[in-house]
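[1] Sequence first, predicted coordinates after that:
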Amino acid sequence: MPTPDFILDLRRHIGHAPLVLPGVSMVVRDDAGRVLLGRRADTGRWALIGGIPEPGEQPAQAAVREVYEETAVRCAVERVLLVQALEPTHYPNGDVVQYTDIALLCRATGGEARVNDDESLEVGWFTPDALPPLTPFAHHRLALAREEGPTWFEPAEADQTLR
């Protein structure tokens, strides 16, 4: 995935130091209940569509933009599924990033699924009973999309003291 320009600018100042960045991941469903997935160019694995909001961009707008940029599918955001601080990611160049993922449930509203940029090798619609191999990250978000429950988050310990 290409690194956004604003992150490259930050890296010129801070080097490889850890960054905490927002991220969005989307469970995009069509009217038939299929899920939109992309096979990532960097790993070759099938995954949910995701990305990084630009400075000043709302997470829902970033989701709509990323889905279209990567798949040519138009979508509308329906609800927040999850907010989760992920484990730090260590990139081969030495950069360290900890993403705070905001997972969003989206409904496809138009467009034809196709590779629309250089981040994906393939894109496609999959029925829930015929998914390709996916990570626990994707399975957790897909499970939340099937439920009508509240937004998931890691609870704080009740007896946690502030220092």
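    Done, it's in. Please read all numbers here as calculations on a predicted model, not as lab measurements.

[2] all contacts plus neighbour counts: C-alpha atoms, from now on.
    OK.

[3] what residue is smack in the middle of this protein?
    With distances taken as C-alpha atoms, centre = their mean, Ser25 lies nearest the centre of the chain, 2.0 Å away.

[4] any idea which element that residue lies in?
    In this assignment (DSSP states H and E), Ser25 forms part of strand 19-29.

[5] Can you spell out which helices and strands pack onto the lengthiest strand in the chain?
    When the chain is parsed with DSSP state E, its longest strand is strand 96-110. In terms of contacts (3 or more C-alpha pairs under 8 Å, 6 or more residues apart in numbering; DSSP states H and E), strand 96-110 is packed against strand 19-29, helix 59-71, strand 74-85, strand 89-90.

[6] again, only this time at 7 Å
    The contact analysis (3 or more C-alpha pairs under 7 Å, 6 or more residues apart in numbering; DSSP states H and E) places strand 96-110 against strand 19-29, strand 74-85, strand 89-90.

[7] then this one, side by side with the first:
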Amino acid sequence: MATPRFILDIREKAGDILLFLPGVVMVVFDARGRILLNRRVDSGRWALISGIPDPGEQPAEAAVREILEETGVSAVVERVLSVFTNEPVVYDNGDRAQYVDIVLRCRAVGGQARVNDDESLDVRWFAPDELPPLGPIARGRIELARRDDPTWFAPAPAPGLADPGYSVP
């Protein structure tokens, strides 16, 4: 996997401590309603297209850049689907990271789906009813993208409430 230069610079000083990092994850649709996926080099599994914004880069800019870099597809961002903090991950080299993913619904506007960098083994369009094996988080993000629901985020308890089971009627 291509680790961004700015993260390598941080790692030189910080070692393998847990880094809290932004991430963008894209659910990309084509005109036929198919979903763009890549089979990742690091895991060998099919996944939604994703990446890390560069310092100063807006999430939508990072999404458009990552989609093009990884798949050869030009896309536009349509809306924010969710904001989600993932569980921490530990990489093979011992580095630890935790990502806050901004999940975006995108629409392809050009290009041709192909392996376009060293992060993917395969890149393909899939009909929603013909998806390869995906984890529950990715499937949930795809389902959210197929609906017109408001942006999803994990709710926080109201301040000062002692009972976490309390709900407002």
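    Cool, got the structure. Being a predicted model, the structure only gives us computed values, none of them experimental.

[8] hmm, back to that, pretty sure the residue nearest to the centre of structure 1 is touching Ala103, no?
    Yes - when contacts are counted by C-alpha atoms under 7 Å, Ser25 of structure 1 is listed as touching Ala103 (4.7 Å).

[9] Beyond the strand holding Ser25 of structure 1, next helix or strand please.
    Scanning forward in sequence from strand 19-29 of structure 1 by DSSP H and E, the next helix or strand is strand 35-40.

[10] what's downstream of that next one, the next helix or strand?
    strand 46-47.

[11] so what does that next one touch, helix or strand wise?
    By 3+ C-alpha pairs under 7 Å, 6+ apart, strand 46-47 of structure 1 packs against strand 35-40.

[12] change it to 10 Å
    The contact analysis (3 or more C-alpha pairs under 10 Å, 6 or more residues apart in numbering; DSSP states H and E) places strand 46-47 of structure 1 against strand 19-29, strand 35-40, strand 120-126, helix 136-146.

[13] ok so, going back, with structure 2 overlaid, how far apart is the strand holding Ser25 of structure 1 on average?
    In the superposition against structure 2, strand 19-29 of structure 1 averages 0.3 Å from its aligned positions (mean C-alpha distance after the TM-score superposition for structure 1).

[14] so where is that strand in structure 2?
    Strand 19-29 of structure 1 lines up with residues 19-29 of structure 2 when matched by TM-score structural alignment.

[15] May I see the buried residues of that stretch?
    Buried residues in stretch 19-29 of structure 2, counted by 16 or more other C-alpha atoms under 10 Å: Leu19, Pro22, Gly23, Val24, Val25, Met26, Val27, Val28, Phe29.

[16] how many neighbours does the nearest residue to Asn38 of structure 2 once chain neighbours are set aside have?
    Leaving aside its sequence neighbours, Asn38 of structure 2 sits nearest to Val123 (C-alpha to C-alpha, 6 or more residues apart in numbering; 4.3 Å). Around Val123 of structure 2 there are 22 other residues, counting by other C-alpha atoms under 10 Å.

[17] One more: Arg45 of structure 2?
    Arg45 of structure 2: 17 neighbours (other C-alpha under 10 Å).

[18] re the thing from before, could you dump the helices and strands packed on strand 46-47 of structure 1 into TSV and include distance to Asp159 of structure 1?
    Putting those into TSV (distance: least, C-alpha to C-alpha, whole Å) gives the following:
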stretch	distance to Asp159 of structure 1
strand 19-29	26
strand 35-40	40
strand 120-126	43
helix 136-146	27
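
[19] thinking again about what came up before, which residue numbers in structure 2 go with the longest strand of structure 1?
    Counting by TM-score structural alignment, strand 96-110 of structure 1 corresponds to residues 96-110.

[20] Following superposition onto structure 1, what is the mean distance for that stretch?
    With mean C-alpha distance after the TM-score superposition for structure 1, stretch 96-110 of structure 2 departs from structure 1 by a mean of 0.3 Å once superposed.

[21] Buried by neighbour count: which residues of stretch 69-83 of structure 1 qualify?
    Counting neighbours by 16+ other C-alpha under 10 Å, stretch 69-83 of structure 1 gives 69-77, 79-83 as buried.

[22] before we move on, what about stretch 131-151 of structure 2?
    Ala138, Arg139, Arg141, Ile142, Leu144, Ala145.
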